[in-house]
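Undergrad: sequence and predicted structure below; questions after.
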Amino acid sequence: MFIMVAFSFLAACTKDVGSIESSKLKIIAAHNQTSPDTPYQTGMLKFKEVIEEKSNGSMEVEVHAGTIGTEEAELVEKLQLGAADVVLVSPGFMTQTGIREVDLFSVPYLFRSYEHWLQVVDGDVGKEMAQIINDKSNNSFKLLGYWTAGVRHFYGKKPLESMDDLQGMSLRTQTSGVIGDFWEATGAIPSSISWGELYQGLQQGVVDSSENAYPFFVQQSHHTTENGKFITETAHDYTTRFLLINGEKFAMYSKEQQDIIMKAAKASVTAEREATNRQDREYKEKAMSEGALVNEINREPLINLAKPIQDAFAEEIGAQEMLQDIRDLENK
């Protein structure tokens, strides 16, 4: 009797192990944009496509477009808690994890062109930042790639002819950290109204202005509101977004699974960047065709205002050498 029971128990265990080994690896991937037409969704769907194709269906990616969090802070928390496996976040929201160096990438006018940004993130500086993220998070976060969110510009109730026009103007932007410091220095009043409430806020005059890239604010029709129809191409931020995976989970995957994830991440980087650059052009044209007015501004006063803020922040976080490396790349 004992032998029969033991045999049955071993058989059951063998069956359980087999079912675990043969089950699909499911990856929850999320970003905060609710529109299905954003470059974020394009990138995530490419990530899903490559993983599922190369794994022959043994790995599955479930993409969430704003459905498990429309605020990046929520996504970072879910990544930490294991409720999401892959998320897309901006440098500013990563600082809540205690990794302050990442916020250097969000300093206004750090990058002077898209080509300059590429040299930084795809070069040695980008590798250094990836290592910092991994080390300072104790492997909780692993960087899979650098996405972009386009070039951020000002849009509001009036055009900016000079920096003086920002005096006393409420501006939806990040209110804390180096971004908030910059806009306060211009004379603007940073406001923390949420992205999901911003259309109504602009329409009802709760906030005078905002700043973002064409693919994002035009898709949300911000340019059709009274306080959003004047676009000034300040180009104050060639934006960086971090595609992160839970590092502890990643370490538990097989070598084959890890390789597939990294290949999918690389493909997603290409797809997302191409979609963003294309939409930057398309949505600018759309905004203008729908009545938005676009003007340029002499950026030098803004750039000069940003430099001492960059210096002070780099010194505060011990990133002076990295800041200099970034500046040096501008001239190459």
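TA: The structure has been received and is ready for your questions. Everything quoted here is computed from the prediction, not taken from an experiment. Numbers count the residues shown, from 1 in each chain.
Undergrad: going forward, measure contacts between C-alpha atoms and count neighbours the same way
TA: OK.
Undergrad: contacting residues around stretch 150-158?
TA: By Cα atoms under 8 Å, 6 or more residues apart in numbering, the surrounding residues in contact with stretch 150-158 are 208-215, 223, 226-239, 276-277, 280.
Undergrad: for stretch 74-90, same thing?
TA: With Cα under 8 Å, 6+ apart as the test, stretch 74-90 has contacts from 27-32, 68-69, 72, 93-94, 140, 240-246, 249.
Undergrad: which of the residues in stretch 104-113 are buried?
TA: Buried positions in stretch 104-113, judged by neighbour count with 16 or more other Cα atoms under 10 Å: Leu104, Phe105, Ser106, Val107, Pro108, Tyr109, Leu110, Phe111, Arg112.
Undergrad: just flag the most distant two among the residues you listed.
TA: Greatest spacing in those, by Cα to Cα: Leu104 and Arg112 (14.3 Å).
Undergrad: let's see which of the contacts of stretch 150-158 end up in strands.
TA: When those are checked against strands (DSSP state E), the matches are 209-212, 230-238.
Undergrad: what's the most distant pair in those?
TA: Longest distance between any two of the ones in strands among the contacts of stretch 150-158 is 20.2 Å, between Phe230 and Tyr238; criterion Cα to Cα.
Undergrad: select only the buried ones of the contacts of stretch 74-90 in ChimeraX?
TA: Selection of buried members from the contacts of stretch 74-90 for ChimeraX, criterion 16+ other Cα under 10 Å:
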select :27,28,29,30,31,32,68,69,72,93,94,140,240,241,242,243,244,245,246
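Undergrad: and the contacts of stretch 74-90, which of them are in helices?
TA: The members of the contacts of stretch 74-90 that map onto helices under DSSP state H are Glu72, Phe93, Met94, Lys249.
Undergrad: and here is the other one:
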Amino acid sequence: MKKFFSKTAVAVLALSTILAGCGGGQQETSGNGEQSGEAVDSLKIIAAHNQTSPDNPYQTGLLKFQEVAESESEGAIEVEVHAGTLGTEESELVERLKLGGADVVLVSPGFMTSAGIDEVDLFALPYLFESYEHWESVVDGEVGEELANIINEKSNNDFKVLGYWTAGVRHYYGKKPLESIDDLKGMTIRTQTSGVVADYWQQVGAIPTSVAWGELYQALQQNVVDSAENAYPYYIQQNHHRTPNGKYTTETGHDYTTRLLLISGDKFDSLTEDQKEIILAAADASVQAEREALYEQENEYKELALEEGAEINEIDRAPFIEIAAPLNEKAAQNMGIEELLQKINDLK
């Protein structure tokens, strides 16, 4: 499970940041940590994610990015990490990245489609991945590289991919357990309300409903929505399992999630070679740290949920997968990326 991004793979993805460079007088460190004697220009990086919990894997990843960038540059590069303080919605973070209010941000595929890059929805297709091993072989390999190139080209170099993080395996949780797929009929579920994800939930009989992440606890508590879907570390940290409409988790395992660590291609291209090397090293380390933290927390927070009264059950996923397969094929055809979908399936 622990097949992480190599520095070579990250470098191939050609990464970047909306960073402000000015003069500096620090000693440069090379990729192996040895001082080269050359000065690294000063740089301040604003790095942000949308989660407010300090124990979140996103925070672990960005703190590792900060640690490596500052250490490798001997302090010439300063990284300021924001946990939900620049926005709890990913659309806000994307907008800040475009306008220069943030330099490194983390977003999900769905919010990238709003920027006109529909192909990113490939990684959001339901039941696309069957395990973490499968997911890593895809994002760390040829498919991940090709999608990163698409993002860069279609954004006109506004966005480049620093690396692929995960937000865990998403499951259903709601006011009642799912014993069969029919139990979803007529149930409102907090999820994406457009695109492939929304189409899928509609096909299984649920009603996709939009609720901001920061408002979801109250929505579940006050019966605004019947259910939601997410991975253990995220909704357990937010105490959703303590609400009447979040008590029951059914392990649907419908999404081995992908998150994209982005920076500005134009600004990255303007950096010195020394700055670029350090940013790439920090990105590589952040990918490893975030994944490790997430993998550990999935089991940890599942056990915590059970201890605090949540009820968890498994379900036959075959009917769900049967509905997803043709939807995925149609979506890939509409996006013109049938070959990428086939490559993913071939890696199973």
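TA: That came in fine, so what should we check first? Note that the coordinates shown come from a computational prediction; the quantities given were computed from them, not determined experimentally.
Undergrad: re earlier: nearest to Val120 of structure 1 among the ones in strands among the contacts of stretch 150-158 of structure 1?
TA: Tyr238 (11.4 Å).
Undergrad: excluding its backbone neighbours, what's nearest the equivalent of the closest one over in structure 2?
TA: Aligning on TM-score structural alignment places Tyr238 of structure 1 opposite Tyr256 in structure 2. With sequence-adjacent residues excluded and distances taken as Cα to Cα, 6 or more residues apart in numbering, Tyr256 of structure 2 is closest to Val169, at 4.6 Å.
Undergrad: list the buried residues for stretch 10-29 of structure 1?
TA: Neighbour counts over stretch 10-29 of structure 1 (16+ other Cα under 10 Å) mark Ile27, Ile28, Ala29 as buried.
Undergrad: for stretch 135-145 of structure 2, same thing?
TA: Those would be Trp135, Glu136, Ser137, Val138, Val139, Asp140, Val143, Gly144, Glu145, for stretch 135-145 of structure 2 by 16+ other Cα under 10 Å.
Undergrad: tell me which element the aligned residue in structure 1 for the third one is part of?
TA: Applying TM-score structural alignment, one finds that Ser137 of structure 2 aligns to Gln119 in structure 1. Using DSSP states H and E, Gln119 of structure 1 sits in helix 114-121.
Undergrad: mean shift of that helix relative to structure 2?
TA: Aligned to structure 2 and superposed, helix 114-121 of structure 1 gives a mean residue distance of 0.5 Å (mean Cα distance after the TM-score superposition for structure 1).
Undergrad: show me what that helix packs onto, helices and strands only.
TA: When contacts are defined as 3 or more Cα pairs under 8 Å, 6 or more residues apart in numbering; DSSP states H and E, helix 114-121 of structure 1 sits against helix 320-330.
Undergrad: what helices or strands is the helix it packs on leaning on?
TA: If contacts are counted by 3+ Cα pairs under 8 Å, 6+ apart, helix 320-330 of structure 1 sits against helix 114-121, helix 124-136, helix 300-317.
Undergrad: those into a markdown table, with extra columns for distance to Thr14 of structure 1?
TA: Converted to a markdown table, those look like this (distance: least, Cα to Cα, whole Å):
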| stretch | distance to Thr14 of structure 1 |
| --- | --- |
| helix 114-121 | 47 |
| helix 124-136 | 37 |
| helix 300-317 | 53 |
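Undergrad: so which of those gets nearest Lys54 of structure 1?
TA: That would be helix 124-136 among these, by Cα to Cα, at 25.1 Å.
Undergrad: in structure 2, point out the residues matching the helix or strand following the closest one.
TA: Tracing the chain C-terminally past helix 124-136 of structure 1 and defining elements by DSSP H and E, one meets strand 141-147 next. Aligned by TM-score structural alignment, strand 141-147 of structure 1 falls on residues 159-165 of structure 2.
Undergrad: what comes up buried for the matching stretch?
TA: Buried residues in stretch 159-165 of structure 2, counted by 16+ other Cα under 10 Å: Phe159, Lys160, Val161, Leu162, Gly163, Tyr164, Trp165.
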